[in-house]
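Asker: Below are the sequence and a predicted model; questions follow.
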Amino acid sequence: MRLLMLFAGLLLTGCQTHSMAPLPAPTANLFHYQLQNPQGSTLLLPDAVRQLAEADVIMVGELHGHQGIHRFQADLLAQLLSQPRPLALAMEQFSRDNQDTLDAYLAGEMGEEAFIKKSHAWPGYRSDYRPLISLARDASIPVIAANAPRHLVRCIGREGADYLRRLPANERKWVAERLTLADDAYKARFMENRHHGQAPSEQQFAAQTTWDDTMAESIQLYLQQHPGHSMMLTVGRFHIAEGLGTAQRLQQRNPRLNIVLIYPVTADEALPKAPLWTLHVAPLPASRLKGEPLPAFKRGEPDCLAGSVSVLFGPPARNS
């Protein structure tokens, strides 16, 4: 597989994309973005799209809730829709068990309020993902609910991958057939992240790779069934950082795919060491100032009996 890491950063002015002029700094405001190639040259979006013409899969990493990144995703999708190659949109933000609801909304069979409720859309759907769904709906392209259901992932995080053996067939299909649990570079990277000073457990890594393997399998199956198509995926940037996670799992499933990764970097972060494409955006406001307490958030605990899981979850982390 040809893996092109497009750690993308595009800084958009108020003009239309096709007439966008490079801004002097990628941190002008949260709506700006700036794309640079590995040589450090700033590219206009139409020029970048021409270079993406041969890509089979374009994975656009995001900081969840970042206006500039979500604007870039919509701008990129609109440009890709003008290309002759058939295109599908895959999204981390919807899980496989809600594919029928997503299809019904795209077909005009329900209103937005019902869609948001029945699909368990993320809290930022209206501001962050509505433009993508609207573009796909208007263009009559498929949208793939690529992820594993969050309630099943949490049960895996508590009980490990063996939990999947207890699921009935109608639920087991919502998670990738094969999970990548080996001690690879992605696992090492995940285990380095500590929460309240504690290293993650094996069960927590199994939950993490459930997302990655399921998204990778969802893409692989669609492209296998639709030869000649290309796909754009919206996904948290951790899932594609350093070419690992979802990108690595997809590469393992189909080494022949030409995958492009678009990775956002804020002005307060160091650039990747490797010569990658970068999407420069302004940093988000600090969630908490020094000394401020963590917000109280009560999570329901899942009942992980097969077929009886019911639990509410909070919004995803911004950098997941």
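Answerer: Arrived safely.

Asker: drop to CA atoms for contacts and neighbour counts, all remaining ones
Answerer: Fine.

Asker: can you map out the helices along the stretch 51-200 of the chain?
Answerer: Listed in chain order, the helices of the stretch 51-200 of the chain (DSSP state H, counting those that start in this stretch) span residues 67-80, 99-106, 112-118, 130-139, 150-159, 169-172, 185-191.

Asker: who wins for proximity to residue 225 among the ones you listed?
Answerer: Taking Cα to Cα, helix 99-106 is the member of the helices of the stretch 51-200 of the chain nearest to residue 225, at 16.6 Å.

Asker: Return the set of buried residues in that closest one.
Answerer: By 16 or more other Cα atoms under 10 Å, the buried positions in helix 99-106 come out as 99, 101, 102, 103, 105, 106.

Asker: name the helices or strands packed onto that helix?
Answerer: Helix 99-106 sits against helix 112-118, helix 130-139, strand 143-147, with contacts defined as 3 or more Cα pairs under 8 Å, 6 or more residues apart in numbering; DSSP states H and E.

Asker: Buried deepest among the ones you listed, which one?
Answerer: Sort the helices and strands packed on helix 99-106 by mean neighbour count, taking mean count of other Cα atoms under 10 Å, and strand 143-147 sits at the top with a mean of 27.

Asker: separation between the residue most central in space within the chain and residue 114?
Answerer: Nearest to the mean C-alpha position of the chain, by Cα atoms, centre = their mean, lies residue 235 at 0.6 Å. Distance of residue 235 to residue 114, given as Cα to Cα, to the nearest Å: 24 Å.

Asker: what does residue 257 give?
Answerer: Using Cα to Cα, we find residue 257 at a distance of 37 Å from residue 114.

Asker: before we go on, here's another structure to hold up against the first:
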Amino acid sequence: MKKTTLVLVLMLLFLNTIQAQHKYAYKIYTNKGKSISYGKMIKKLDVADVVFFGEFHNNSISHWLQLELVKDRSKKSNLVLGAEMFEADQQSALNDYLEGKLNQKALDTVITLWPNYHTDYKPLVDFAMENKLPFIATNIPRRFANEVYKKGGFEALVPLTQEQKEWMAPLPIAFDINLPQYQNMLKMMGDHGTVDMVKAQAMKDATMAYFISKNLKKQTQFIHFNGSYHSNYKEGIVWYLHQYKPSLEIKTITTVEQENIEKLDKENFDKADFIICVDADVTKTY
């Protein structure tokens, strides 16, 4: 009996030593902090009509896994892709690029792309082009969101032309200032936080949800890329999408960074169905 116990102790010490010799850039957890493999996560996404991938915009692991997830999900589902990083008035130019009517140099001159587009989002767009997948520009034009923030809330959008209003969620939109994530925004901004600032965020969330709902197709999975705050705790875009399509099966992924990734910090529980926990030392893309 003593010999068996000693063997078990030695085996555990050996396994711990081996594990300590490996450096992991990230680990994936469920919403309750249980470790899960990438393969199992991909399989559990089978049931989803919509998958939200919440990123840190400068996190290299987020961007790499986004592309890997799209490659792997495309083997199992027909896909539609969409992203916060494209605004609805850019859809025509984006379509021209996807159809080969514009090259990258031309696209760069026709629309304003995010500064990290070429390293972080172009691989997703090019995958869509190569595989003839729709890629939806879901966000409200930034200038209109700024109008909400600076000029009196949703009412600032009323004078816009009918064409301009087609680039956003239909007015009036539902708005709940008491949603925890919106309340947290106000707290984070302190004296600089205003209700109109939160309304600008809500207008982005509502618009992204609206264009996702408009582009859903039967037997197709929509994968959406956005900053993690827009979908954490299934609020933001997810909350609005449920207003448009209450019966949808939605799965969420988020990104967090920790100094120690061997165990998910409790403060990161429940942020999403699947939580990609990245070592804080991982190289940033900008």
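Answerer: Happy to help now that I have it. Model, not experiment: these values are computed from the prediction.

Asker: how about residue 153 of the second structure, what does it touch?
Answerer: 147, 196, 199, 200 (Cα atoms under 8 Å, 6 or more residues apart in numbering).

Asker: Let me know how buried the alignment partner in the second structure of residue 93 of the first structure is, in neighbour terms.
Answerer: Under the alignment (TM-score structural alignment), residue 93 of the first structure pairs with residue 85 in the second structure. Residue 85 of the second structure has 18 neighbouring residues, counting by other Cα atoms under 10 Å.

Asker: Let me know whether residue 85 of the second structure touches residue 137 as I believe.
Answerer: Yes - between residue 85 of the second structure and residue 137 there is a contact at 7.4 Å, judged by Cα atoms under 8 Å.

Asker: residues contacting the residue nearest to the centre of the first structure?
Answerer: Residue 235 of the first structure is in contact with 59, 60, 61, 62, 91, 92, 93, counting by Cα under 8 Å, 6+ apart.

Asker: Can you lay out the helices of the stretch 51-200 of the first structure as TSV showing distance to residue 270 of the first structure?
Answerer: Converted to TSV, these look like this (distance: least, Cα to Cα, whole Å):
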stretch	distance to residue 270 of the first structure
helix 67-80	18
helix 99-106	38
helix 112-118	37
helix 130-139	29
helix 150-159	31
helix 169-172	40
helix 185-191	17
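
Asker: Out of those helices, flag the one nearest residue 278 of the first structure.
Answerer: Closest approach to residue 278 of the first structure among these (Cα to Cα): helix 67-80, 11.9 Å.

Asker: what stretch of the second structure lies opposite that closest one in the alignment?
Answerer: Mapping helix 67-80 of the first structure onto the second structure (TM-score structural alignment) gives residues 60-73.

Asker: And for stretch 167-177 of the first structure?
Answerer: Here stretch 167-177 of the first structure aligns to the second structure at residues 160-170, judged by TM-score structural alignment.

Asker: how far does the matching stretch stretch from start to finish?
Answerer: Span of stretch 160-170 of the second structure from end to end, Cα to Cα: 12 Å.

Asker: do the same with stretch 239-254 of the first structure
Answerer: In stretch 239-254 of the first structure, first residue to last residue: 18 Å (Cα to Cα).

Asker: according to the alignment, it goes to what range in the second structure?
Answerer: Residues 230-245 of the second structure are matched to stretch 239-254 of the first structure when aligned by TM-score structural alignment.

Asker: With stretch 127-135 of the first structure instead?
Answerer: Using TM-score structural alignment, stretch 127-135 of the first structure corresponds to residues 119-127 of the second structure.

Asker: which residues are contacting that stretch?
Answerer: Stretch 119-127 of the second structure is contacted from outside by 60, 63, 66, 67, 70, 98, 135, 285, using Cα under 8 Å, 6+ apart.

Asker: Tell me the one among these nearest to residue 29 of the second structure.
Answerer: Top of the list for closeness to residue 29 of the second structure, among the contacts of stretch 119-127 of the second structure and by Cα to Cα, is residue 66 at 16.2 Å.

Asker: nearest spatial neighbour of the closest one, skipping sequence neighbours?
Answerer: With sequence-adjacent residues excluded and distances taken as Cα to Cα, 6 or more residues apart in numbering, residue 66 of the second structure is closest to residue 53, at 7.3 Å.
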